[in-house]
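> please find the sequence and the predicted model below.
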Amino acid sequence: MVIPAALALLGYARSLAGVTRAQRAVWVKARIVAVEQPAHGGSRKPGIPVTLTFQDPGTGREFTLSNAGKHGEAIEEAWVGREVEVRYPPGQPLRFAVVLGGAGEQTGREGPDCAVMLLLIGLVIHATVRWGWPWALLGFGTLLTAAAVRSPDIRMVRARNAQLASAVAVPARVVAVTRDVYTDDESGGDIVVHAPSSPSPPTRAPTSPPCPARASPIRAGPSTAPSPSTTPPPTRPSTPPTPRPTAVRER
């Protein structure tokens, strides 16, 4: 437990001093200016090929560079005008990297937070071995609650639900189907995963739906087609009853 504690203290000290890699990097907003179609039958790991443009705050120059998943995180949702966060070392904008969750990485505290979590897990395990299993329930329950409160996943899910609630349904078409092959650890066979990719059409102002056509009223009157209910059923010819033979007795 000494090593996680030392790593956490060192990480927090570097974060407070502002000398972490994330804090020394240049963070700017980039805008997508072009979206290309992914390769049909290729892998979905590189994401959607896009062209980004951003301005270097140090020199004032504007850079327009392409990204096909080789610079940072893969972009799986792209449209012209979308803004993403990019970072690069000072004076080297060509080494940019796309960071989709940049709010938590700019402080450089992800490493120290992970070390603190490992330290707390070790303390809970030590308390469980020494004082019994109730401390395991209490300790791990507290850790899970704290992790859920600090995790940005809940906020992201709420924001995503709000966006979906206000979204407008538009038609789309599939332009490519990606193909990824994975190896099953148990059976050793190949698992093929296909995923469709469709472009988002240009945003249009929502229009009111067309009024449905009214059905013409039905008027009573003579019908040209015979009604099936009034057609008499076919009659079968009646057959006379067969006379029965009578027995004659002699006296």
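Yes, it's here.
> CA atoms for contacts and neighbours, from now on please.
OK.
> number of residues surrounding Q92?
Per other C-alpha atoms under 10 Å, the neighbour tally for Q92 reads 12.
> can you get me a residue count around V26?
20.
> also A68?
Residues within reach of A68, counting by other C-alpha under 10 Å, total 18.
> tell me how far it lies from A147.
Distance of A68 to A147, given as C-alpha to C-alpha, to the nearest Å: 33 Å.
> same check on G139?
Distance, G139 to A147, by C-alpha to C-alpha: 12 Å.
> so these two - more neighbours on which side?
More crowded of G139 and A147, by other C-alpha under 10 Å: G139, with 18 against 12.
> what about versus this one:
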Amino acid sequence: MDAQGMLELWWTVPAGAALVGYAGSLAGLTRPQRAVWVTARVVEVHRPAHGDSKRPGIPVTVAFQDPSTGREFRLRHAGRNGHVVAAAWVGREFPVRYPRRHPERFHLMLDRVGEERGLGGPNCMLLLLLVGLVVQTFVARGWPDGLICLGGLLLVVGALSRDRQHARARAVLLDEAVAVPGRVVAVIKDTYTDGEGDEIVDHAPVVAFTTREGVHVTALCREGIAQPQLSLDRDLTIHYAPADPAVFTPDLDHDRRERASAVRFVVSLLLTGIAAVGLGAALLNGLLPVT
């Protein structure tokens, strides 16, 4: 087989990886399925130092019990093992998974939904396969078929997106928001270099506030604070959801605009998908000239 023929078989790699991943999940052999899952409780919150990287999030010490031995472990989490903690307080609970007999290798998870079956990798391979097939359709079969496939992919992505549900859920929580005083206690940052070699500095204020129930919350606040690089020691009014203090904002109007923007993006995906399918069908049926 020549190089051209081998290139035409590119799809076997993502397809094979996805099939192996889904088969492993059905057989219960993925890493998350073989791991021990427990609930960990935050016992200490460590405030990030001013100027630190924001990648570790809010460092916390969590405590959990190994069900096989009954031994309790108190381990520090700083974003390197598992998801980043964006809001923390003593007593907050997180799901934790770790290999059997190795609690020190724990991974902190923000949610169990979609995590326990180990489908993240196979789903990524499936998406890569679909994107590749769309590109190949444009090349091999032309614009009409390519547009129909592209539109179908956009419709699937838009339909499966959870952004609208998240926006609605956040709106419901913030409808009951309570206002309390807060303060920027640190500004953490990361420096990137763009494609032209220019340096970009991304700042994220760390805010601290106390709920009316006396819970002391430390959290990253990536949105809603003007001039974040100059916000250290700035006093704020924090609006938080009593049902979940991790849902908060210093600017309710800004939060509404961000939620609306997320919904508009999903709607635009769906409309673009419909338009692509319609245009492709029109070209395919000769209703429009193919250039």
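Good, I have the coordinates. Please read all numbers here as calculations on a predicted model, not as lab measurements.
> where does the TM-score land?
The TM-score (TM-score structural alignment, normalised by the length of the first structure) is 0.73; 204 aligned residues with a C-alpha RMSD of 2.1 Å.
> would you mark the buried spots in the strand of greatest length in the first structure?
As assigned by DSSP state E, the longest strand anywhere in the first structure is strand 26-35. Residues of strand 26-35 of the first structure classed as buried: 26-28, 30-33, 35 (neighbour count, 16 or more other C-alpha atoms under 10 Å).
> check stretch 200-208 of the second structure too.
Result for stretch 200-208 of the second structure [16+ other C-alpha under 10 Å]: buried residues 203-208.
> can you give me the helices in the stretch 101-250 of the first structure?
Remark: helices assigned in the stretch 101-250 of the first structure by DSSP state H, counting those that start in this stretch are 102-105, 110-131, 134-150, 153-165.
> ok, now how distant is E85 of the first structure from G104 of the first structure?
Distance, E85 of the first structure to G104 of the first structure, using C-alpha to C-alpha: 12 Å.
> okay, these two: which has more neighbours?
E85 (18 against 10).
> wasn't that one part of a strand?
Yes. According to DSSP: H, G, I helix; E, B strand; the rest coil, E85 of the first structure belongs to a strand.
> just give me the match in the second structure for it.
Correspondence of E85 of the first structure to the second structure, assessed by TM-score structural alignment: P95.
> and its match, how far from G82 of the second structure?
Using C-alpha to C-alpha, P95 of the second structure is found at 10 Å from G82 of the second structure.
> what touches both of these two?
Residues touching both P95 of the second structure and G82 by C-alpha atoms under 8 Å, 6 or more residues apart in numbering: 108-109.
> list of residues touching the longest strand along the second structure?
Determined from DSSP E, the single longest strand within the second structure is strand 178-193. By C-alpha under 8 Å, 6+ apart, the residues outside strand 178-193 of the second structure that reach it are 48-55, 199-212, 228-229, 231-242.
> how about a cut-off of 6 Å?
50-54, 199-209, 232-240 (C-alpha atoms under 6 Å, 6 or more residues apart in numbering).
> mind checking how far the residue nearest to L236 of the second structure when sequence neighbours are not counted is from I238 of the second structure?
Nearest residue to L236 of the second structure, sequence neighbours excluded (C-alpha to C-alpha, 6 or more residues apart in numbering): G182, at 4.9 Å. Distance of G182 of the second structure to I238 of the second structure, given as C-alpha to C-alpha: 6 Å.
> so where is the biggest helix by length in the second structure in the first structure?
Ranked by residue count, the top helix of the second structure under DSSP state H comes out as helix 252-284. Alignment of helix 252-284 of the second structure against the first structure: no match, by TM-score structural alignment.
> report the distance from that helix to the chain centre.
Offset of helix 252-284 of the second structure from its chain centre (C-alpha atoms, centre = their mean, to the nearest Å): 20 Å.
> may I see the buried residues of that helix?
By neighbour count with 16+ other C-alpha under 10 Å, helix 252-284 of the second structure contains the buried residues 252, 255, 259, 262-263, 266-267, 269-274, 276-284.
> one more: stretch 169-178 of the second structure?
Residues of stretch 169-178 of the second structure classed as buried by neighbour count (16+ other C-alpha under 10 Å): 170-171, 173-174, 177-178.
> now that stretch: which residue numbers in the first structure?
Aligned using TM-score structural alignment, stretch 169-178 of the second structure spans residues 159-168 in the first structure.
> now A17 of the first structure: how far from Y88 of the first structure?
In terms of C-alpha to C-alpha, A17 of the first structure sits 20 Å off from Y88 of the first structure.
> next: V26 of the first structure.
5 Å.
> more neighbours, A17 and Y88 of the first structure?
Set A17 of the first structure next to Y88 and count neighbours by other C-alpha under 10 Å: Y88 wins out with 20 against 10.
> the closest residue to the more buried one other than its chain neighbours - how many residues pack around it?
Nearest non-adjacent residue to Y88 of the first structure, counting by C-alpha to C-alpha, 6+ apart: F96, 4.4 Å away. F96 of the first structure: 21 surrounding residues under other C-alpha under 10 Å.
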